Each structure stands twice: as C-alpha cells, then as structure tokens.
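Enquirer: Can you look at this prediction? I've put the sequence above it.
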Amino acid sequence: MLASTLMLIALLCAGVLIPVPYAELSPGPTVNTLGEHDGEPVLQIAGHKTYPTTGHLNMTTVRVTSADYRMNLVEAVYGWLAHDNKVVPHETLYPDGKTEEESTQENAEEFSQSQESAKVAALKELDIPVQSWVIVSTVVKGSPAEGRLHAGDVIKTVDGTAVKEPADVAELVTRHEPGEDVRFTIVPAKEQAAAEKEKRAPARTETVTVTTAASDDGGEKRAVVGISAGTDHTFPFTIDIKLADVGGPSAGLMFALGIYDKLTPGSLTGGRFVAGTGTIDDAGEVGPIGGVEMKTVGARAKGAEFFLTPADNCAAAAKDTPEGLTLVKVDTIEDALGALEDIRAGDTAGLPKCTSGG
C-alpha cells in the first residue's frame, strides 16, 4: 500500500511538472456586431444614413493558450477529456517557433484586413462605390526593394503596364530574369495619405527602378524584388469597428452583415439570435476558419439559435452540434443574406444546413 501510494504521488508530480508540446483551444467571447462592447457601439457609421436594428449578429472567438505557455501532462489529459475544449499540437497554432509577440502582430494585421474587406463586401452588395488601388503591402528586409519601395506606396504601373490587381505585380515582375531592372510608377505612401486626408487626387508620382534577384524559397527560380502587394480602399463615408483584444480574420462575415444591416431599413434577423463566423474577401466570398467547434459551443451558450457556417467548415461543425443550434451553410455574403431573409420570415425548413458530409 505504501509503495503504491508513493508511486501514485510520483506520477502525479511528474504529470504536473513535465511539460508537453500541446496547446489548448476553448470557447471565447461572442459579441453582437449590432450592439455595444465596453460601453460603445461595435459599428460606428458617420456620413451616411443608418437605421435601427434588432436581434443579434454575433461574431465568435476562440481562446487559445499563449505561445510561451507550456502545458503539463495533467492539463493535456484534462483538455482531451473535456467536451468543450480541444488539445492540439503546439506547432499547429504556433508554427516555426512563432513567438507570442509575432503571433499577436499577425493576428492584429489579419483582423485589420478583415475589417477592410467586410466594409468593401457590404458596400459592394449595396451598390455603393468604393475606390480601390494596389499598394505595397510589405517589403522584405534585405531585399532589392528595401529602401526603394515602402509599405503603403500605391503601385500605378510596372514597366509601363497598368496594375489593377495585386496579382498583376508578381506576374509582371516574374516576366524578367534575375538581375534585370523593373520600373515601378508609384504614388509615395506619404503623398497618398495626404491626398486622402485632404480629399484630393494625388499630386505626384515617382518612377522607381529595382533590380530583381533570384527567389530563394526552394521552388523554381524566378525574378523577385522582395515585396508583397495588397489592396487599399477609400470609402465614401466613415465606418469604424470598435472591438479591442480580438485578432484574426474570422469575424469578417459577421462584420459585413452588421454593416449591411445598419445601412438598410428593417432588421436582417427579424429579432432572432444569429451568430456565425467566416473570413470574407472584397468580392464577398466566405472562407473557412479554425476552431469552429469551439465557436458553436460559445454561441449556443449565449443563446444563439442559428450559426452561419463557412461551407468548408460544415463537416467539422456538424460532428458535434450543440443542441438547439441550427448550422447554416454559406459560401458568400449573398448566401448569408438569403438565409437571414428566410430566418426573419420564419421559413427555416429550406435553409441550407450543414451535415457531417459537408
């Protein structure tokens, strides 16, 4: 008996002291995009008529253990046994040894981009014009473009060819051989910012020549200059999204729907409690996210009746759907708006529901 007791104590101590390479996900907060958070409206629109809203269009989140947190064996076993938690390999959430600071920065950038895309998608659905242009999104340190091109520069042409989409930049650069020059016609970031602030067209452009280098990403060698291109927008009125301590791109769909609801008469939900998740791009396409099982649990715990689910997440979400929650499959913002029309009309029998097959 003494030997067994000592062995049990030793095993428990080992379980508490021995770190294991796992991280944990659990349901996070859910926030109504039509309501308030920390005492102020989540969506604040100025310069355009808005309308009263009712019901809920809740964005959902997942809590994750931090990059530098080292889970012990006891915590891992408890997480595996807990119904509402999920334990995954640490590298799944933090690949390549990513630090907590790096992860937070990346999540903040994705969250900011998701807000921009949500605004664009909602306004396009309402046929409200949005001005867009291609910009230098990032410049790789030590690359040929460093010091010559800067984040925020507007790319007008590459070698005299007009640029309309971010993909055009890479396509035009890779027409060259490594070591050849590429000519960029740009509006410098500072000039673009001043023009936007003063609500005028940019007054000047510059031509910048960058000598290409060979790619070193392990694939087929091609000419590169060391930038990534993105899209920036000017909106016809102000749309602010006030939500701190949230990161990642997965609230895009719900932000877009909240904006659409506030800019149109009546209520999208008919007063019902709808939650959801999903990335969104400028064209209104809805993309998959991580931790959908945690998000459905968190949504239902707050009272959600319907959950707008990206089509690619349907199979995972349907494996263990919380009782009383209907999973609605969506591929686009138009799908979501159509589903909401049926929900507020009470015609839910024909909703495109998620199944274990997708």
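Expert: Thanks, I have it.
Enquirer: hey, let's count contacts and neighbours off CA atoms from now on
Expert: Fine.
Enquirer: Longest strand in this structure, please.
Expert: strand 22-32 (DSSP state E).
Enquirer: Which residues are in contact with the spatially most central residue of the chain?
Expert: Centrality entry for the chain: nearest residue to the mean C-alpha point is Pro249, 0.9 Å, by C-alpha atoms, centre = their mean. Shown in contact with Pro249 (C-alpha atoms under 8 Å, 6 or more residues apart in numbering): 107, 110-114, 278-279.
Enquirer: what about it, which SS state?
Expert: coil (DSSP: H, G, I helix; E, B strand; the rest coil).
Enquirer: can you check the one 4 residues further on too?
Expert: Local secondary structure at Leu253 is given as helix here, using three-state DSSP.
Enquirer: And here is the other one:
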Amino acid sequence: MSSRTVAIAACSALVVALLAVAGFAPLPVTIAEPGLTANVLGSRSGAKVITVTGAPVRRTAGQLRMVTISATEPWAAIHLSDVVGAWFRTDETALPHDAVYPATSVKQVEAQNNAEMRQSQDAATAAALRHLKLSPSKVKIGLRLSGVGGPSAGLMFTLGIIDLIDGDGHGGDLTGGRDIAGTGTITTAGAVGAVGGVQLKEQAARRDGATVFLVPRAECTDAKAVTPAGLRVVPVDTLDQALSALAAIDAGGRTATC
C-alpha cells in the first residue's frame, strides 16, 4: 500500500470520526415550534385576562388572540439530527440558544420574561387609555396571563382593552365577530414593533381558528414565506393602522396584506 493511500485512508477515518462526534455532540441550538394562543377578551386558568375598574365594560363577540412560540427547555440537548429535521419542516425552526435564552439560568430566564411581560402590559395599558382619552388615575386596568412571558402580546392587549371599553366606537366589536390573532410589541405612543418567530406564530393562530393575523410590518417578509391557507396576514406599524385594518375588514373592504 502506497504512502498516499495510507494518508487518504487516515484522513477519511478522521473525517468519519469527526462527523460521528458532530452527530452525537449537543449543539448550542434551540428548536422552536408553534406555541399556545390565548383570547385576551376571555379567561385563562379561571381568571379574566383583562379587568377594568372605573369604566363600564362591554359584552364582546369574536376573539383577539395573542400567540406564542414554544421552545425546547434551556437545558435540552439538541443534536445535528434535530437541526436537520427542523430544516425540512415548516412547523419547526432551529435558533441560536443564546438568542432564545440570553440569561444564564432558568430563574434568570423566567425573571427576564416576566419583566418584559410587565413592561408590555404597562405600555399596552398606557397606549389604550391614551387612544380612548381616559385618565389612568380614574381607570385601572388589570392584565393577567399566567404561564406566558415576553413582550409580544403588547398589541393584542391594547386592542383587547379598547374593545372591552369602547369597541369600534360605534357600538360594535373590533373583531366583527371574527377570530383575530396578532403579535407585536407596543409603545405608549402606539408604535408596533417586531418580535420574531412570526412564521411559527401564524401557524399557531390558524391552528386555533384565526382567520386574520396582524403582524408588525417589519416582519412581513418572514410572514409571507409560509402563510397557512385561510389566514389573512395584515401588516401594521401603529395601533391606529391596526384599528383601521380591523374596521376595513369588518366593512368588507380592502386592506394591505403581506
């Protein structure tokens, strides 16, 4: 056997060994999939998601659904086979572990998610009352959504508060009786921001019956890459745009879509 042949055989064996190690070694990756959805106009775990004190509350029809993604636990071992499997599926995606879990411990992750949720709720309350021209010193809003963290429900919380107190401003529902889902952060001034995971979230929305999905305009490209059949994806930049889009849909008019 020539020295060249021996060298090639040795290199081949090394490559095979490295591939074997790569196949079984855990990777710094998290697998995400469509998560739960919750109607902010209703109840969860036996408690109303939105409570209002200091203003009358309407009886509403339809649903306003916030949506989430579900990720593997921060300590889960993800291997190359899992990543390859996710690559060929539309209901799974592989994400850098640190992008999903930037904190170093489970308690820190939970604390960060809870802090972002509280900030989101405060901004949603301020944006809704600002739109309704109601004083926060007179009208108190309670927001409770157990088991969910992060800032992505801001837009839907805001719409839910407005629907419960004022509806469409003419005695009707913002939803027009439809199942409306959406995602996006909110600022006190009513600006809607991107949150990520929109492809998985729209699948969760359609799975749970939504026919309209409000999405931050900045994520429109991602949203239209894999749009479930029967779901109308509507891009918005602001709370006012979201309200206008819902009014147009209820009236049977045209709206921008992704």
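Expert: Yep, it's here. Predicted model, so just to flag it, every value in this text is computed and none were measured.
Enquirer: Please enumerate the strands of the stretch 151-258 of structure 2.
Expert: 179-182, 185-186, 192-193, 212-216, 232-236 (DSSP state E, counting those that start in this stretch).
Enquirer: mind giving me TSV with the ones you listed and columns for mean neighbour count and distance to Ser105 of structure 2?
Expert: Shown next, in TSV, are the strands of the stretch 151-258 of structure 2 (neighbours: other C-alpha atoms under 10 Å; distance: least, C-alpha to C-alpha, whole Å):
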stretch	mean neighbour count	distance to Ser105 of structure 2
strand 179-182	27	30
strand 185-186	28	25
strand 192-193	24	27
strand 212-216	26	30
strand 232-236	23	35
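Enquirer: Please tabulate these in a markdown table, including the columns distance to Leu159 of structure 2.
Expert: A markdown table is the format used below for the strands of the stretch 151-258 of structure 2 (distance: least, C-alpha to C-alpha, whole Å):
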| stretch | distance to Leu159 of structure 2 |
| --- | --- |
| strand 179-182 | 10 |
| strand 185-186 | 11 |
| strand 192-193 | 12 |
| strand 212-216 | 11 |
| strand 232-236 | 13 |
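Enquirer: can you tell which of the ones you listed is closest to Leu80 of structure 2?
Expert: Proximity to Leu80 of structure 2, assessed across these by C-alpha to C-alpha, is greatest for strand 212-216 (31.6 Å).
Enquirer: Among the strands of the stretch 151-258 of structure 2, single out whichever gets nearest to Pro74 of structure 2.
Expert: Between Pro74 of structure 2 and the strands of the stretch 151-258 of structure 2, the tightest spacing by C-alpha to C-alpha is seen for strand 185-186, at 23.7 Å.
Enquirer: in structure 1, what residues pair with that closest one?
Expert: Here strand 185-186 of structure 2 aligns to structure 1 at residues 279-280, judged by TM-score structural alignment.
Enquirer: Then stretch 212-219 of structure 2?
Expert: By TM-score structural alignment, stretch 212-219 of structure 2 lines up with residues 306-313 in structure 1.
Enquirer: how far does the matching stretch sit from the chain's center?
Expert: How far stretch 306-313 of structure 1 lies from its chain's middle: 15 Å, per C-alpha atoms, centre = their mean, to the nearest Å.
Enquirer: Against His97 of structure 2, how distant is the equivalent of Tyr260 of structure 1 over in structure 2?
Expert: Counting by TM-score structural alignment, Tyr260 of structure 1 corresponds to Ile162 in structure 2. Counting by C-alpha to C-alpha, to the nearest Å, the gap from Ile162 of structure 2 to His97 of structure 2 is 37 Å.
Enquirer: ok, now Gly172 of structure 2?
Expert: 44 Å.
Enquirer: Next: Ala127 of structure 2.
Expert: In terms of C-alpha to C-alpha, Ala127 of structure 2 sits 33 Å off from His97 of structure 2.
Enquirer: sorry, back to before: my guess is the match of Tyr260 of structure 1 contacts Arg130. True?
Expert: No: Ile162 of structure 2 is not in contact with Arg130 according to C-alpha atoms under 8 Å; the separation is 10.2 Å.
Enquirer: Just want to know which of those two has more residues nearby.
Expert: Ile162 (23 against 15; other C-alpha atoms under 10 Å).
Enquirer: Which residues are in contact with that one?
Expert: Ile162 of structure 2 neighbours (C-alpha under 8 Å, 6+ apart): 128-129, 132.
Enquirer: Among these, which one has the most neighbours?
Expert: Ala128 (25 neighbours).
Enquirer: mind checking what that one lines up with in structure 1?
Expert: Here Ala128 of structure 2 is matched to Ala122 in structure 1, going by TM-score structural alignment.
Enquirer: again with Phe88 of structure 2
Expert: That one, Phe88 of structure 2, aligns with Leu81 by TM-score structural alignment.
Enquirer: Tell me how far its match lies from Val74 of structure 1.
Expert: The value you get for Leu81 of structure 1 to Val74 of structure 1, if C-alpha to C-alpha is used, is 11 Å.
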